[in-house]
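Trainee: predicted model follows, preceded by the sequence.
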Amino acid sequence: MLESFLHVILYEPEIPPNTGNIIRLCANTGATLHLVEPLGFAWDDRRLRRAGLDYHEFAQVHRHADWASCRAFLGDARVFAFSTKGTQFYHDVAYQPGDALLFGPETRGLPADLLNSLPATQVLRLPMRPGQRSLNLSNACAVAVFEAWRQMDYCGGLRSPRGTGSDGILW
C-alpha cells in the first residue's frame, strides 16, 4: 500500500467534472485518489481535464479494475463509506492517517453488498435537510476530506497566519 495521510476512493464515478474537481482537491490536500473501474467516462475526457485544470500532475491517482483489487491495494486501511444510508455522522469519527474515504457513483450510490461488508460504524452520512436526495459528489468529498484533515491538524498543509516556524508547513 502507498503511504498517504488519507485515501479518497471513487467507486465507479460517472461524471467527469466531479472526478476532475476531486483530483484538484487531492492535489491541494495531499490525499491519494483511487478510481475503481468501470469509469463512466474516458480517462482522456476533456471535461475531466478542464475541471482538474493543471492539477493532474500534482495528484497521486491510482486506477483499480474492481473493488477487490482496490481493497487489496489499501491493505489494512480503515474504509469509511459515505452514503445517505449511513447511521453515523461523518464528524463523529476520529480519523487517523491512512484512513480511506469511499464514495459511490453519482446516480446510484454505493451498492448494498459493499455497504453491508463494512461495520455499520464505518458507513457515514453528511447531514442534510429532510427530503433532499444527496449532495454533489465533489462537494461531499471535499467536506469529508477537510474534516479528516482538520482532525489530523492539517498535516503537510500551510500553517495559519498565526502559526510560528519559518517553513510554513505543519508537521
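Mentor: Structure received.

Trainee: please count neighbours and contacts with C-alpha atoms only from this point.
Mentor: Fine.

Trainee: mind checking the SS state of Asp153?
Mentor: Recorded secondary structure, Asp153: coil (DSSP: H, G, I helix; E, B strand; the rest coil).

Trainee: skip the chain neighbours and tell me the closest residue to it.
Mentor: Spatial nearest neighbour of Asp153, excluding adjacent residues (CA to CA, 6 or more residues apart in numbering): Leu170 at 7.8 Å.

Trainee: this is the comparison structure:
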Amino acid sequence: MFNVVLFNPQIPPNTGNIGRLCVNAGAKLHIVKPIGFDIGEKAVKRAGLDYWYKLDLTVWENTDDFLKNINIDKCHFATTKTDKPYFKAKFNMGDYIIFGSETKGIDENILNKYKSRCITIPMTKEGRSLNLAVSSGIVLYEAIRQNFINGKLRMKNGKLTGINE
C-alpha cells in the first residue's frame, strides 16, 4: 500500500478527488492539519462520491507530529522547487508521497531539510503548477507502475492485487 499525504489542504473538491483516487488505487490518505475546510463538508464527500466511507484515512494534528511518526526514508516530497523528476524516484510499497497545500506547497524548511527526497512533475515554463488531485494521480500511478513491473503488484479480473500485502 502507498500513502498519499496532504499537508494543509485548502480546497474540498481536491481532497475528495484524492480520496477517491486512494480508494481506487488501494492507497491510504493522510491529511495533516490545519485543513482549510471542514473534513465532513458535503463538497469533500461529493467529490469523493460514494467512496469516502471506504477511504483508509488518518488525520494528523500538525506537520511535526506526522514527520516524527513516519520513516523519512520512505518519503517523497512533491514540489516545483527541485529538478528531480518523479519518474526518476524509486517507489516502494509503503512509501509516502507528500503534497503541500494548493496555495503554498510544502514549507521550504521541510524541502531544504529533505532535498534528496524531493521530486517534481516536469512542466513547461508557461505553467506554475498542476492541480493537486491531478498531481497526486500522476505520481501515485507511477509508484504503482514501478511496483507492477517489479512483480509486487498484479492484475486479476481487471483489478490490482497484492497492493495491501
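Mentor: It's in. This structure is a prediction, so every number in the text was calculated from the model and none was measured.

Trainee: quick one on the thing from earlier: counterpart of the residue nearest to Asp153 of the first structure in the second structure?
Mentor: Taking TM-score structural alignment for the superposition, Leu170 of the first structure sits opposite Thr161 in the second structure.

Trainee: any idea how far Tyr141 of the second structure is from that match?
Mentor: 14 Å (CA to CA, to the nearest Å).

Trainee: cool, and Gly16 of the second structure?
Mentor: In terms of CA to CA, Gly16 of the second structure sits 18 Å off from Tyr141 of the second structure.

Trainee: do Asn92 of the second structure as well
Mentor: According to CA to CA, Asn92 of the second structure stands 12 Å off from Tyr141 of the second structure.

Trainee: looking at the two, which has the bigger crowd around it?
Mentor: Asn92 (16 against 13; other CA atoms under 10 Å).

Trainee: give the contact list for Asn14 of the second structure.
Mentor: Residues near Asn14 of the second structure by CA atoms under 8 Å, 6 or more residues apart in numbering: Val44, Ala47, Asn131, Leu132, Ala133.

Trainee: name the SS class of Gly127 of the second structure, please.
Mentor: Per three-state DSSP, Gly127 of the second structure ends up coil.

Trainee: how far away is the counterpart of it in the first structure from Thr84 of the first structure?
Mentor: Superposed on the first structure with TM-score structural alignment, Gly127 of the second structure falls opposite Gln132. In this view, Gln132 of the first structure and Thr84 of the first structure are 10 Å apart by CA to CA.

Trainee: of these two, which one has the most company?
Mentor: Set Gln132 of the first structure next to Thr84 and count neighbours by other CA under 10 Å: Thr84 wins out with 18 against 8.

Trainee: ok, that one touching Leu137?
Mentor: No - Thr84 of the first structure is not in contact with Leu137 according to CA atoms under 8 Å; the separation is 12.0 Å.

Trainee: can you pull out the strands in the first structure?
Mentor: 6-11, 32-36, 60-64, 79-82, 88-89, 99-103, 123-125 (DSSP state E).
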